[in-house]
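Colleague: Output the structure for:
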Amino acid sequence: MATKFGLAGRLAAWGERSQITPLLALFGLLLGVMAAFITPREEEPQIDVTMADVMVAFPGARADQVEQQLATPLEQHFSRMQGIEHIYSVSQAGQALVTVQFEVGVARDKALLELFDSLASWQQGHPQTSQPLVKARGIDDVPILGLTLTSSDLDLKSVADTLRAPLQNVSGVRDIAIIGAEPEQLSVTLDTTALAQVGLDISQVAQALTRQNVSTQAGYRLAQGEQIAVQAGGFIASAQELRELIVAVVDGRPVRLEQVATVSSGANRPSRYVWSRTKGAQAEPAVTMTVTKKAGENAVDVAAAVLQRLADLEQQWLPPELEVAVTRNYGQTADDKASKLIQKLIFATISVVALVLFALGKREAVVVGSAVVLTLATTLFASWAWGFTLNRVSLFALIFSIGILVDDAIVVVENIHRHLALGKSLKEAIPPAVDEVGGPTILATFTVIAALLPMAFVSGLMGPYMSPIPINASLGMLLSLIIALTVTPWLARHILSDHSASKADSQPTPDAEPKAGRLQRLFSALMRPLLESRKRRYFMGAGLIVLIVAMLGLAAVQAVVMKMLPFDDKSEIKLVLDMPEGSSLEQTNGLLLQLAEKLDEVPEVTATQIYAGTASPIGFNGLVRQYYLRRQAHQGDIQVSLAAKGERDRASHEVALAIRPLLAPLVEAAGARLKVVEVPPGPPVMAPIVAEVYGPSAIAREQAAEQVQRELAATAGVVDVDTTLVAQRGPDETAEEVWQINTARATQLGVQPEQALLTLQTALSGLPVTYVAALDQLQPVPVKLYLPANWQGQVRQLEALTVTSNSGASVPLSALLEPVPVPLQQPRYHKDLRPVVYVTADMAGELDSPLYGLFAAAGAIDLPQSYITQPPEWDQAALKWDGEWQITYETFRDMGLAYAVGLLLIYLLVVGHFGSYGTPLVIMAPIPLTLIGIMPGHALLGAQFTATSMIGMIALAGIIVRNSILLVDFVRLSVAAGKPINDAVIEAAAVRTQPIVLTAIAAMMGAFFILDDPIFNGLAVSLIFGIAVSTVLTLLVIPLLYASLLKRQQAKVNAL
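Modeller: Now for the predicted structure:
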């Protein structure tokens, strides 16, 4: 009579015999190879987060007016939209900036469509406001490539403009931006003496230039029955034409512009400086070109294609004196990271196969190795089909999964190996062996998936960042199960030989399982005293509970430091400088050059790029922190390039810690503030420590913010303390002036108020009047009127400027305008419709985790405090802690919920399989035992307990449960066959030790290959130490607990 198999046995029998099995395996392998070539490579996962900056001008309004009349109504209008995560705004004199951040996962096109619809409806009710400028921001706005051009002889802007078109033409390139070049313009510097001689004022010159630079399509005229288009007027086409324009006629003689002004190309005064400096050399003027890629394009391919195009251009026509340095190449770093991780994946696979070779034999190793390669190939294809790229997280998911992906194949092959050792033929051994472990293997696979998959639903930025781990691992587990039940039997039938596992002849040996016999004696000696004594079992249980509590205490005494994510080792660091408000561009530039020179003392620094009055190329961090808005004269950046990882002893984080005290004396002497900004290891935040200070009035908020700032600065280890309050320069210094116009006096004198205002603007910052439509320029060139630079700051000279009245008389500004000093108005910040002041800081102490600095400062601050939501207090100052704390709380909260859901799913699966409510509790009992390994492991290696540590801990729940299932299922079948309970549990421990230990070592070996990664180090530590300790304890605890449960059930049955 034929044996009746379950699902696993039937699949194994089909797979073993079917001729289509090897074809399906080959097809899966080819799909994996294809996926390896076509999957885009990136360094970090793409996070679909959309932000939009809405900038609205309100000329002449002070900050409080802008806040009340523009920013607040606009925020309230935007808040009606769906899918909004946060709304931020900042109101300054003359303009408002409202930033709308959509929830993670909201499609960019949908988000922007809704935003533009909302903005259009708002404009209908506010026609008096200027046209808003909307700038959508997303991950694709982060440049993948930075090219810094230097030359002592060339016009770098012209070279960059010339390079833009051929580089933009490269497939996959989204945009080319040029940083550092002054905007193309023609500066008209007026000669006040010459103007006075001919009786002209500034407004008359501006009107003359504007009115003469006009052209229009006048219409058509008929000529001999045909229509001829008529264009009237014409645009100024060159600087020479501009010079020759007639601006007035005096005494019948024309006055040309060149007689009363000097026309020059470029800005009258520089608005930014960019320098490039190699270690030990002088800084050279530079221009940086940045390249962004289109969504979905392979960063590696796009960067390589751009650099190849640049190399071709260098050979063809680029001048030899031009030097081009690649100061950013995220394509190369992504390729290097992916290649390194793929190598680790190969080594991890080889190590697992070597483990099977050592434990079971070479033929078994070939079977397991083939199954693992096929599983990885199909998982890679599934990952591509899901939409993931090849990045550090998705590849780490495969490496970390290698140990659990191989479990199904190892369990199946090991059981076939055991059956062969009993003297069975391959035909007799394979289906029953697979069927015997098939049920628990299927269940164990789904328990691992149940533990991992809920992590895919973590909210916030961290969710999509880490989602490749649970999704790829779950896909891999499902595919490995299918392969283990179908392809592995076919491989075993064709590769293994009869009785090969026993390494003897065709007759089984008298002692077919000597190893199992030795293990049975060992477990009998260990377990019988515990099985026969309830007191000993209770004592052992109490000892384990005490151990678990003690291990949790390691975090309480800071032997294990809690942190969101540790810093990665990168090749770049950014220094962000803020000089005192009102500092000149030259002062900012001078300090930046001093700082760059001082960095020569850091051995790891190879080069710097200095940006004064403009922002350096942004990363994802700069995108979230809006560094691209840093364009004021008192702001600057230094992009620090470090030596390659193999050429330096210190990691980038250690270098960053060393830079701060080195530069502090120079920064403090200038009264400036410097932040050392590292590339974040995960989703970025505004700052590691952020205090949002709320209050009923601006004064209350400012006073509370100053208190928070003082307490943070006094907290050990807290550095880079800053605030959004603008620092006053001194009690005797004027921060702002309002030049008030006497409109009644202006009317009496026959002067339009606008004339006076335009004259003052020309003197102080320049007056845009028209443009030149030169054919050799891609865009029209603006024309701007200036007065000589020495007029700035000279109140008496400014007051002596004249405007012409309706009667032709010259009227000095002093008769119309009066400068009145006014108190400085701070920028007005809002978050989610509430006024706020931000205080930011970083942590660089011994603990190196912002959470400890935050909680230390929080205890010293005498204000109502909230940690999760905005404070409920509206009638007094209060603060909410944000920054890394917020993302840590949200991530660990969601991971904790995912852990709980995973445990519930595991419980339901096990109840469904065993038909018992008590058995699942026994099977899940070892889960807490993982802490006995995890926490000491972190303390021993000095590793921080991070989000990836938590991922490892969650994965362990599924891994350990599968071991329990193998043990319990064996005991259940043995007891059903009539074996005594004590003998059955001892035999189960002995027989199942080899597959359990093999799968445990395989998982640990996979984790060893990610132990050296700064970010995923915590995951590796959790897996290695958690598996090592819990596996040993599981082999003892599960049999004992299950034996107690069976005896209790048996006693209840006997009592009936």
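
Colleague: hey, let's count contacts and neighbours off CA atoms from now on
Modeller: Will do.

Colleague: any chance you could map the helices in the stretch 851-1000 of the chain?
Modeller: Here the stretch 851-1000 of the chain has its helices, by DSSP state H, counting those that start in this stretch, at 884-914, 918-924, 930-941, 947-976, 981-1008.

Colleague: got CSV for the ones you listed, with distance to residue 1055 and mean neighbour count too?
Modeller: Compiled in CSV, these are given as follows (distance: least, C-alpha to C-alpha, whole Å; neighbours: other C-alpha atoms under 10 Å):
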stretch, distance to residue 1055, mean neighbour count
helix 884-914, 23, 19
helix 918-924, 19, 21
helix 930-941, 37, 22
helix 947-976, 19, 24
helix 981-1008, 18, 24
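
Colleague: Which among those helices is found nearest to residue 410?
Modeller: Distance to residue 410, taken as C-alpha to C-alpha, is lowest for helix 981-1008 among the helices of the stretch 851-1000 of the chain, at 6.9 Å.

Colleague: Before we compare anything, build this one as well:
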Amino acid sequence: MNYLPEFAIKRPTVVVSIVLMTVIWGVVSFMTMPRREDPDFTIKVCVVATRWTGASAQKIEELVTDPLEEAIDGLEEVKLIRSNSSNGLSTIFVELEDALPGNKVDDTWDKVRARVRNVPMPEPNITPYVNDEFTDTNIILFAVHQKPLNGAAEIDPAYAYSPRDLDLFSEQIRDELRLLPGVAKVDRFGVLEEAIYIETDAGTWSKLQLTSSQLKSLVEARNIVAPGGTIDADDGRFYVKPGGELDAVQELDSIIAALSPTDSGANHVYLESLGLSVRRDYLDPPPLICRYGDNELEQSAVVVAVTMKSGSNIIEICDSAKAKVAQMQNVVGSLPPDLGVTIISDQSDSVKGRIRDVIVNIIEAILIVIVLVYLVVGFRTAAVMAANIPFVVLSSIGVITLFDVQLEQMSLASMIIALGLLVDNAVQICDQARTNQMAGMSPTAAAVAGAQMLGASMLNGTLTTIAAFVPMLIALDGANREFIYGLPVTLSVMLGISWILAMTFCVILAAAFIRAPKDPAKPTAPIPRLMVWCAARFRRGGRPQGEGQGIVYATYALLGRFALRFKFATIGFAVLMLILAMRLPVGSEFFPLTERDQFVVEIWLPEIATIQQTDAVAKEVEAMIRELSPYVDAEGNQRERMAAMRTLVGGGGSRWYLSWEPEPRKPNYAEILIHTTDGKLTHEFAEKLRAVSKRGDEQLGLQPIVGARVVPIELFLGPPADPVVLRVVGDGFADMKRLHRAADQVKSMVEAEPETWDVNDSWGVEGYQLQVDVDSDKASLSRVGNSQIAETLNAFYSGRLLTTFREGDHQVPVYFRLRPEGRRSIADIESAYVEGDAGKIPLSAVATISATWEPAMIDRRDMNRTIEVRSRVEPGASGNDITMRVMNSPEMKELIAQLPPGFRVEIGGAMEESMKAQGKMLKSFGLSFVVIVLLLIIQFNSLSKMLVIVGTLPLAMIGSIFGLWITSNPLGFMPQLGVLSLFGIVLNAGIIFMEFADIVIRERAEKATGGPILGLTKAEFRDALVEAGRQRLMPIFLTTATTVGGLLPLALAGGPLWEGMAWLMIYGLMVATLLTLFVIPALYAVVIETFGLRPFVKDETPAPSS
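Modeller: Next up, the predicted model:
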């Protein structure tokens, strides 16, 4: 590798041309490479949903969920099966093994469909639906709603848009957006489907000889859709299309039915004459209610959600989508002026912000390097060091595109982490070139000799740092590996290019621009000049000042000799500091909250609530949000916290953020997505809403929300998981009462923790249900089957599908059911008549009806009944710490001891995810450690030197843990990456120190005789170590100062993603730097002096002199 500096000096045009071409490649790649908020990876989860209207949760579990789970569980690719059985609905979540390759996932879903298809259902009309697009993340959401015309204060009811109008407008927008390049699909949520209802009352229907099956046949016969055949005429072939598709509601009224089965036609009458009313309306109850709102407006809406293709540019797609909508509104005029299309969520804004942060951080790093290095060694050296940064970054961007890395959260994070590492190589080259010049070499020879001297050590330092990150690609698998893929690849590329440019391009710049001061006693840089002035002013008369030795060097020499004299005390002090640091109460957290201009309000009613009841509470919360939105800023101006909100009642819609897992369809659930005017207001707004919804606000006249859980949730940066989750599990069909009792005890323990709130369990309250017990003997005598009774009751209360009315490509289902007043009353159910083979008979003649309390929801995990006890935590509290306190409490230990066989308590949520991730990270650390040890042994060919350098790694943890503790930051995923980065810097410093120590020892050993250490006395050996440290003082200081300076803006204003990592590296680097300069010499002295090992064989070929 010594030929690289020589080649660069001899062929500067070639080197500069290659560097410039690589930089241009990087600029072009930066402008064109795919962009997205989060890494492109495969979430291996699908949902199997099965509806069985009218069935209880327990019946759903036994007859639908359990058979489906047994069939799916037989697939070897399946890792976990979670299910939720509620009244009328089975929802099964199927998770695949992490190690399953992404290209095998679709094949596995096909296997799941095949297994599901072969499972017999309790009724022939029940069909499970497999949704493998459940995990698609929308990049932009539009709310399509009506707004007042310009100048109007409100919408004129006479011109209000119907849900069908919004359906058509949103469909038009969807059709235009799905044609844009890079768009994978466009979904719509909140569309209220039309329906035609033929309704009656139970008393009238019981007197008619007409049955629902006969009514279905009459309607289907009138609504002809079968082909009528073809006619081959002389002029060609003609297709015959029979008329008969329903044109309007009145045609249903005009359908003729017989008064009795024996009528020959004389007593045939129209349906309307039989007391049957026909009306065209919307599905009632609606499966999902969607609203848009801002600080003044509240309107029904349809959400249009865009998903992009893999490898596309999120910024381009979102900009194109917004431009297309604006064009439709303003240019083409295809949308009316009173139709609002408002952006509710736009991930491209976040991506732009992160890219902007990286660019700003790079610029800040360049400026900080220039300023700090200028203050210490002068402007020329500062310019050369700073110039290395943009060239490395831009060159690396071009190279990482070869590895299919995109601009996303992880790759951008790696660029910021790498800034503190890539400066180090340039610092080493420039400092050594300057030192060589001060020793009398010419600028060119000094630059080449410095690079040749440090090249091997720098390469090994770079490789050891790369070795700290690359094993992630081996230790992690599946989605975890795909998620972090960009981080180790980008870091490795940037560090590798940093070393190459340091050995070539930086050598050229150093030879051309760096000039050492002619007189070391008269430096030109501001800080050395100040130090010389202070030394001259305060130095005692007659005391000589060594050439090139300032106050700092003299102080270090004094302290270094002291540390070596008491080497065991020095090492013991470091160990004591490490022990104290490890005992500090630092919390753990996988990912922090994101400072995003969005948060979500979840509204939960008891499981037996209707969607109309949930909607009423959601409207109360919306009104509360509007009241809390105004605030007065620091300048006294009236502002709004809320920009817009989108409400979904009855389910969670789509995944609009990677870490947000939407709820399946549930009538007792509502989700309000709030878009704030500033991300810095999000936390305060969410906390204020939480407090007011619970306690009210007399000043604003707001009453607390009663009978519902109102849960404001700020978004996390990592995988979706509740902060505190404890699972009470019973094997198989475990006794539900025992399971509930255990879960109630766990809930009490969690509620007792002062930092928890919204403690709940996944089963909720039991529901009041009517049980219809059919007497088989009476039913057989009456020629009525159980299925006929179920079909009749289902038709009365839920509606029976008769046919489908068609308007072009628009289809409207036609249902038969009781009128609303009949469906709302359960008192008359015993007097209802059911339809059998012999006609209609009273239900009470064949069945008894009783009211019971039954579970409204049953959760299972791996086919075992499971109740999850969940809780949110107060701001600043650690869910992991609370979980461990509860699990280690005496009450929990007593509960676990009393649980019957087959019952257990498990940890879930964020703690479970953290333990899984940390286990894999520990595996990665282990691989890294092995590779680093091998690299050190290869370089030094010495176990003792390897042990000395590896022994410095714990030094990085001392300041790191203190930093987290002082700044109240937990040890999360990003701080763990900061630890790895810190290890790289410390290893670099240790490797180069050992290299310099050996050089100084070798030089002095050649002239020494008689001493026990290669001819050196202990004092001479220690002086050599101090001299090596003195030579490394300046580059170590510059690396520390520039890295800390570059991290300070991130620590102070980088937000929750960067704050913990930045403070960890700042404190860790400052402490590790100080300790490294004293502990490494002490460790080396122990190895040589105490154990009698030799640094090297004395007759080795001398290394180049520094």
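
Colleague: Any idea what the TM-score comes out to?
Modeller: The TM-score (TM-score structural alignment, normalised by the length of the first structure) is 0.89; 1017 aligned residues with a C-alpha RMSD of 3.5 Å.

Colleague: rewinding a little: tell me which of the helices of the stretch 851-1000 of the first structure approaches residue 799 of the first structure most closely.
Modeller: Using C-alpha to C-alpha as the criterion, the shortest distance between residue 799 of the first structure and the helices of the stretch 851-1000 of the first structure is 52.0 Å, found for helix 884-914.

Colleague: Show me what that closest one is packed against.
Modeller: Using 3 or more C-alpha pairs under 8 Å, 6 or more residues apart in numbering; DSSP states H and E as the contact criterion, the secondary-structure elements in contact with helix 884-914 of the first structure are helix 426-452, helix 462-466, strand 689-694, helix 850-858, helix 918-924, helix 947-976.

Colleague: moving C-terminal of the shortest one, what's the next helix or strand?
Modeller: The reference is to helix 462-466 of the first structure. Once helix 462-466 of the first structure ends, the next helix or strand along the chain (criterion: DSSP states H and E) is helix 468-495.

Colleague: Mind listing what's buried along that following helix?
Modeller: Counting neighbours by 16 or more other C-alpha atoms under 10 Å, one finds that the buried residues in helix 468-495 of the first structure are 468-493.

Colleague: And it against the second structure, how far off on average?
Modeller: Once superposed with the second structure, the aligned residues differ from helix 468-495 of the first structure by a mean of 2.1 Å; criterion: mean C-alpha distance after the TM-score superposition for the first structure.

Colleague: got JSON lines for the helices of the stretch 851-1000 of the first structure, with distance to residue 670 of the first structure too?
Modeller: As requested, the helices of the stretch 851-1000 of the first structure are arranged in JSON lines below (distance: least, C-alpha to C-alpha, whole Å):
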{"stretch": "helix 884-914", "distance to residue 670 of the first structure": "30"}
{"stretch": "helix 918-924", "distance to residue 670 of the first structure": "62"}
{"stretch": "helix 930-941", "distance to residue 670 of the first structure": "42"}
{"stretch": "helix 947-976", "distance to residue 670 of the first structure": "40"}
{"stretch": "helix 981-1008", "distance to residue 670 of the first structure": "49"}
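
Colleague: Out of the ones you listed, which is closest to residue 271 of the first structure?
Modeller: Set against residue 271 of the first structure and scored by C-alpha to C-alpha, those come closest in helix 884-914, at 34.8 Å.

Colleague: Check the offset of the closest one from the chain's centre.
Modeller: Averaging C-alpha positions (C-alpha atoms, centre = their mean, to the nearest Å) puts helix 884-914 of the first structure 24 Å from its chain's average.

Colleague: Dump the helices and strands packed on helix 884-914 of the first structure to CSV, plus distance to residue 223 of the first structure.
Modeller: Supplementary listing: these in CSV, determined by distance: least, C-alpha to C-alpha, whole Å:
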stretch, distance to residue 223 of the first structure
helix 426-452, 81
helix 462-466, 68
strand 689-694, 73
helix 850-858, 81
helix 918-924, 96
helix 947-976, 80
